[in-house]
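okay, structure incoming, though there's no sequence with it:
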């Protein structure tokens, strides 16, 4: 048996070439099929769904010789959907992808996304807000892939999320886009925190919080989010005394801005309860879990993942309480 792997790493974009690496591969399969047919053993190609669709189109004779197609499902994937790049459609003008179909779930291999950005960078005569938006979208795509468990190489895509968040941040500073700067600072801090790089994350959260307060005053959802994120960072480091007032401020803001029954209020209640639980302050944590569970059941339903999480937290807490 001959096993062929790695085809998903072949580049999809031409970027000035007559044929892309993928197209050359399909051409070899199509025009050497007679020679391949002389092998006395099986040839097994491992391909993604997107590659299979292109193979059917570009190497139809080779495809017609198949003896079988076996499908294996994995949450990790190397392609992104057209919907994920819809926000940067403006950046695809004058590229080979400018007229794409937004319903294509297998639009672009993730490796080619970087090459596309590099191509746009080279074509951009001046650095402007559109280029910053490109960097932001690319960073968000990597971040979302990490959160959804789709990254095939977690560390590599985490590093790329940081790289493009930083690029967006530096350009937005240059262009004095202050509100966008605060968002990028917060996102970069989150990515550093996910790597355990707490000393690098902390000053970024603090800068983002100060900037949002300056731009938006204290009564804004972004301020509440950053307070919550900074509190979570302190909690991860065991700095409970510094985390508690920030969680309390975030909870008060969400209640003020969203009302007492909003799911974000439930999340905030759960976060504060977890902090108290970590300190052994069970009697203070229990009523917060109860409030959070009541909101989740009413607003999200009894089987929603958030509801299940809060319920499990409450059960775990009650197992630790002394008998009444």
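Structure's in. What do you need? Values in this document were obtained by computation on a predicted structure and should not be read as measured data. Residues are numbered from 1 along each chain as shown.

okay, CA-based contacts and neighbour counts for the rest of this
OK.

how near is residue 56 to residue 29?
Distance check for residue 56 against residue 29: by Cα to Cα, to the nearest Å, it reads 11 Å.

and these two? Which one has more around it.
A count of neighbours by other Cα atoms under 10 Å puts residue 29 above the other of residue 56 and residue 29, at 20 against 14.

before we move on, what SS does the more buried one have?
At residue 29, secondary structure determined by DSSP: H, G, I helix; E, B strand; the rest coil is helix.

how far away is it from residue 230?
In terms of Cα to Cα, residue 29 sits 54 Å off from residue 230.

what of residue 281?
Distance of residue 281 to residue 230, computed by Cα to Cα: 21 Å.

residues near residue 80, how many?
So residue 80, with other Cα under 10 Å, has 21 neighbours.

residue 155 now?
Residue 155, neighbours per other Cα under 10 Å, totals 12.

ok, residue 58 touching residue 27?
Yes: using Cα atoms under 8 Å, residue 58 is in contact with residue 27, at 7.1 Å.

adding another structure so you can compare the two:
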């Protein structure tokens, strides 16, 4: 563990030095990490250090619909023209690790399009005279070297970060009951993962990598709503980890949590509960009662109780999760916003609207401040607060929040994405509820509302 930490610090120093030595000229710096949450911590660290020295630190995200590094940079520079005149600036490039390898009836998958464009992008990027830190997973970095060798050979440095032991346990934090958030961690092609598993089983059936591969396969299948297959994959991951690591290892808790989350999605609550409870017990024993992953486990078990209508059992779990995250991260961290959002959802389910409102408002304020006004998580908070206002009959206050949430989702996601359809459906239900309650006068001009519905009708 000490060796890993020391090597990560060494890589971070190399990365900071490479950035500082590249001001005013284009330099491609490839950073590799297989843990998105740890990756974000590294980015926050080097950006904080550089900003103290007067460096401008921008972040861009590859457009999942048109995955081109050059296009994403051009669009960002058009919006932030002062970037080109900044004497010291760096751009961190995210989103490449979220590109799917699935072709989905297209000639090339999003990942293949991205890699193909990079192979022919090198010279056209020279107009951007600043260092670029391109974040990839090990798997995608390997594909980049293979599919875009010219671009890869042009790199100014490769910086590999290995997740510390404390980051190995990564259960998914449960989301609000009002509107699920888009997944933020990347998923891979299930067929590709199954091929890797088959090859590894043939070569080394006792490999410690099998547990992780089965776990990734479960996530990929779950993301495609192939729940029966995901259940098998998660069980295989759990069995591998129990045999290789022991029954009380944090990775076993991770597998228990993921299987429980799947059962919760399938409404198999009775099977999910003992898995959540065992995962929580392992976390407390191995990581400590105040560890941030305890907050995640507490949230997930509370969400299950909420789904089962066991509100009295859910409330103290949410309260404990909020306390842990505020102590670990501070009161304005996005994880605290998620905790507050979940607690507000519980109060809404209980009809305690007056207690839910300030929690939703605080969650929204944190996400706007920390993530930005156009982030999908901000859209979730806007939607959930609007749902609360609709339940309270405050239709006029709900309407602009629904519209803001939908505008963010339409801007950041493909038009036919299911979250856009949910936003549109919520907006229509608001109008219907107001009409049924005889409160249509609370809404904006009727003709304008109909025009909005007409423009969005393609989302149905």
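Done, it's in. Quick caveat, the model's predicted, so the values are computed rather than measured.

just to revisit the earlier point, which of residue 281 and residue 230 of the first structure has more neighbours?
Taking other Cα under 10 Å, residue 281 of the first structure and residue 230 do not tie; residue 230 has more neighbours (26 against 13).

please say which position in the second structure that one maps to.
Using TM-score structural alignment, the equivalent of residue 230 of the first structure in the second structure is residue 343.

quick one: contacts for its match?
Neighbour list for residue 343 of the second structure: 315, 318-319, 356, 359 [criterion: Cα atoms under 8 Å, 6 or more residues apart in numbering].

distance check, it against residue 314 of the second structure.
Look at residue 343 of the second structure and residue 314 of the second structure: by Cα to Cα, they are 9 Å apart.

ranges for the strands of the first structure?
Assigned by DSSP state E, the strands in the first structure fall at 2-4, 43-45, 79-80, 108-109.

need the contacts of residue 343 of the second structure in a markdown table with neighbour count, can you?
Converted to a markdown table, these look like this (neighbours: other Cα atoms under 10 Å):
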| residue | neighbour count |
| --- | --- |
| 315 | 19 |
| 318 | 25 |
| 319 | 17 |
| 356 | 23 |
| 359 | 21 |
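
which of those are still contacts in the first structure?
Compared against the first structure with both residues aligned by TM-score structural alignment, their matches' Cα atoms under 8 Å, the contacts of residue 343 of the second structure retain 315, 318-319, 356, 359.

okay if I get these as a markdown table plus distance to residue 132 of the second structure?
Below are those laid out as a markdown table (distance: Cα to Cα, whole Å):
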| residue | distance to residue 132 of the second structure |
| --- | --- |
| 315 | 45 |
| 318 | 40 |
| 319 | 41 |
| 356 | 43 |
| 359 | 38 |
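
now, which of those residues sits nearest residue 276 of the second structure?
Taking Cα to Cα as the measure, residue 276 of the second structure lies nearest residue 318 of those, at 14.5 Å.

and that closest one, what pairs with it in the first structure?
So residue 318 of the second structure corresponds to residue 205, using TM-score structural alignment.

correct me, but its match touches residue 186?
Yes: the criterion here is Cα under 8 Å, and residue 205 of the first structure meets it with residue 186 at 5.4 Å.

so for the two, which residues contact both of them?
Common neighbours of residue 205 of the first structure and residue 186 (criterion: Cα under 8 Å, 6+ apart): residue 226.
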